[in-house]
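Chemist: Predicted model and sequence follow; I will ask about them next.
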Amino acid sequence: MKQDISAMILAAGRGRRMGDMTNHTPKPLIKVNGKSLIEWQIERLVSAGVTNIVINVAYLAELIVDEIGFGEPWGITICYLYEPLDAYDTGGGIARALPWLSDPFIVVNADVMTDYDFSHLIHYSQAMKSLAHLILVPNPKHNLKGDFCLDGQSNIIDKTDKIGQSYTYTGISVCRKSLFANVYVGEKVSLPSVWQSFIEQKAISGEVYHANWCDVGTPERWQEVSNGY
């Protein structure tokens, strides 16, 4: 039986690499062809069947809440977790959100542009055995060394443990709540740090996505996706 799955959009970052573009606008609200980065994520999640979204916010948080609202235009529920700027990092921010999330749940960065179909991740989650499943892409020019490798059983392995093809994490994953069992509420910890010990246990899986994806982390990359969407 198909289960309902919720999603968390990570939107609490300052976006310092965007320079003046984020002086008065939080990065998730930067527009790509008339639509904010975070709206692109919401619409793709909704089209895949997600009906509950949690968004963590910090820098210029009220602007995000005012523009996005609480989900009515999409017929879903959106709730917000407010954070002091730079307080919890990605892993700590997710740990605070667990009471409002399904198990498992989708995680997506607010600042990526992609054609990825989240329904594939929802389908995978129905019988996932790993604690997290990461969507990877071939390394873009800004991250040629990559983040992770995969073994023959689709387990994520540290790239330092393998000579061969590495891949870049897209900012998209599905996670089980038990992944955060050792993270206390209020702790500042990155999501990759949470994964690390479980990677060593071969409890984190992944797959490679071969299509459009961009981490909109700089004005140059924003211009690139603006020309391509």
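Modeler: The structure has been received and is ready for your questions. Numbers count the residues shown, from 1 in each chain.

Chemist: hey, let's count contacts and neighbours off CA atoms from now on
Modeler: OK.

Chemist: mind listing the strands in the chain by residue range?
Modeler: 7-11, 31-32, 35-36, 52-57, 77-82, 105-109, 112-114, 132-138, 148-150, 156-158, 167-175, 204-208, 213-215 (DSSP state E).

Chemist: Now find how far off-centre the second one is within its chain.
Modeler: Distance of strand 31-32 from the chain centroid (Cα atoms, centre = their mean, to the nearest Å) equals 18 Å.

Chemist: Which secondary structure elements does that strand sit against?
Modeler: Other elements packing on strand 31-32 under the criterion 3 or more Cα pairs under 8 Å, 6 or more residues apart in numbering; DSSP states H and E are helix 219-228.

Chemist: dropping in the other structure now:
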Amino acid sequence: MILAAGRGQRMRPLTDVTPKPLLQVRGKALMQWPMEALARGGFHRLVVNTAWLGEQISDYFGHNPASNGHESLSNLSSLDLRYSHEGRDFGRALETAGGIVRALPLLDEVFWVLAGDVYAPDFAFTQAAVDRFAASGKLAHLWLVPNPPHNPRGDFGLSADGQALNQADEQYTFSTIALYRRALFEAPWCPIPAGNPHGVVAPLAPLLRAAMDAGQVSAELYTGPWTDVGTPERLAELNAT
């Protein structure tokens, strides 16, 4: 699942007319980078949630991007896209947990989630990672990154044996890239009914922190190129290098 529903307030005025995941980074739509990486890893069925200017995203990529009339999308011929239109259905974005629960009927028992506004061109999505996570019995596995200047205190700690921690002397930033098990978004961990029929807005962090306290979240450190493209300055810096 690629998260693409946010308003992108910090990217205004660019996002007044274009949803942030469609902003151009090095000649491609920002969210095309993770789409290509997922396809290289053999993951071909993608769910995209939308809200702000969401029709632009579904119009641009369609259900099979390579057949949607954009030459730059020709290397996405293997992808099958489905959309969860939160803006159309509820008039607002549902935040991360609310959006995942809404899309849960379209997702497998174990699934990837990542933000469509994060640039990590070298990240490898592998079946081996999915298999290890599925065998672990954990509810989530997170990829953490060294703290960027805009998040110097980090989000979560990482134990020597690969457990994600709520509190630690050294904390890292959550990359947004993760593997999840459906059970994290069902009772008793999540109170929202399956499919989120009422459009409940819910953040992800409380679910993750509760699962961490129960020892149900593993993590690892990713040190490859990674940028949260959250401001026009960060976008310009990427496009200048």
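Modeler: Structure received. Nothing here was measured: the structure is a model prediction, and the numbers come from that model.

Chemist: okay, the strands of structure 1, which one's buried deepest?
Modeler: Across the strands of structure 1, averaging neighbours per residue (mean count of other Cα atoms under 10 Å) puts strand 7-11 on top, at a mean of 26.

Chemist: what does it rub up against?
Modeler: The contact list for strand 7-11 of structure 1 (Cα atoms under 8 Å, 6 or more residues apart in numbering) reads 27-28, 41, 45, 50, 52-58, 90, 94, 101-102, 105-111.

Chemist: how does it look with 6 Å?
Modeler: Outside strand 7-11 of structure 1, the residues that touch it by Cα atoms under 6 Å, 6 or more residues apart in numbering are I53, V54, I55, N56, V57, F105, I106, V107, V108, N109, A110.

Chemist: what's the answer for stretch 140-153 of structure 1, then?
Modeler: Under the contact criterion Cα under 6 Å, 6+ apart, stretch 140-153 of structure 1 has outside partners N139, I156, I157, D158, K159, S166, Y167, T168.

Chemist: Now the equivalent of the third one over in structure 2: closest residue in space, sequence neighbours ignored.
Modeler: Residue pairing (TM-score structural alignment): I157 of structure 1 is matched to L165 of structure 2. Ranked by Cα to Cα, 6 or more residues apart in numbering and with sequence neighbours excluded, the top spatial neighbour of L165 of structure 2 is G157, at 4.5 Å.

Chemist: coming back round to it: quick one: contacts for the match of I157 of structure 1?
Modeler: L165 of structure 2 touches F156, G157, L158, counting by Cα under 6 Å, 6+ apart.

Chemist: separation between whatever residue of structure 1 lines up with I177 of structure 2 and F105 of structure 1?
Modeler: Mapped onto structure 1 by TM-score structural alignment, I177 of structure 2 lines up with I172. Remark: distance between I172 of structure 1 and F105 of structure 1 (Cα to Cα, to the nearest Å) = 11 Å.

Chemist: Per the alignment, F133 of structure 2 pairs with which residue of structure 1?
Modeler: Aligned partner of F133 of structure 2 by TM-score structural alignment: S125.

Chemist: ugh, wrong one, I meant E237 of structure 2
Modeler: E237 of structure 2 maps onto E224 in structure 1, by TM-score structural alignment.

Chemist: swap in G224 of structure 2?
Modeler: G224 of structure 2 maps onto A211 in structure 1, by TM-score structural alignment.

Chemist: G98 of structure 2 too?
Modeler: Per TM-score structural alignment, G98 of structure 2 is aligned with G92.

Chemist: what about that match, how many neighbours?
Modeler: Counted with other Cα atoms under 10 Å, the neighbours of G92 of structure 1 add up to 21.

Chemist: cool, N143 of structure 1 as well?
Modeler: 12.

Chemist: Could you check how far whichever residue in structure 2 pairs up with it is from A128 of structure 2?
Modeler: Mapped onto structure 2 by TM-score structural alignment, N143 of structure 1 lines up with N151. Distance, N151 of structure 2 to A128 of structure 2, using Cα to Cα: 30 Å.

Chemist: Over to I57 of structure 2?
Modeler: With Cα to Cα as the criterion, I57 of structure 2 and A128 of structure 2 are 30 Å apart.

Chemist: who has more neighbours, these two?
Modeler: Using other Cα under 10 Å as the criterion, I57 of structure 2 and A128 rank with I57 on top: 24 against 10.

Chemist: Just confirm the match of G98 of structure 2 contacts S193, I think it does.
Modeler: No - using Cα atoms under 6 Å, G92 of structure 1 is not in contact with S193; the gap is 10.3 Å.

Chemist: residue contacts, the most centrally placed residue in structure 1?
Modeler: Central residue of structure 1 (Cα atoms, centre = their mean): V108, 2.1 Å from the mean position. Applying Cα under 6 Å, 6+ apart to V108 of structure 1 gives the contacts I9, G171, I172.

Chemist: Distance check, the nearest residue to the last one once chain neighbours are set aside against K129 of structure 1.
Modeler: Beyond its immediate neighbours in the sequence, the residue positioned closest to I172 of structure 1 (Cα to Cα, 6+ apart) is V108, lying 4.5 Å away. Relative to K129 of structure 1, V108 of structure 1 is positioned 20 Å away (Cα to Cα).
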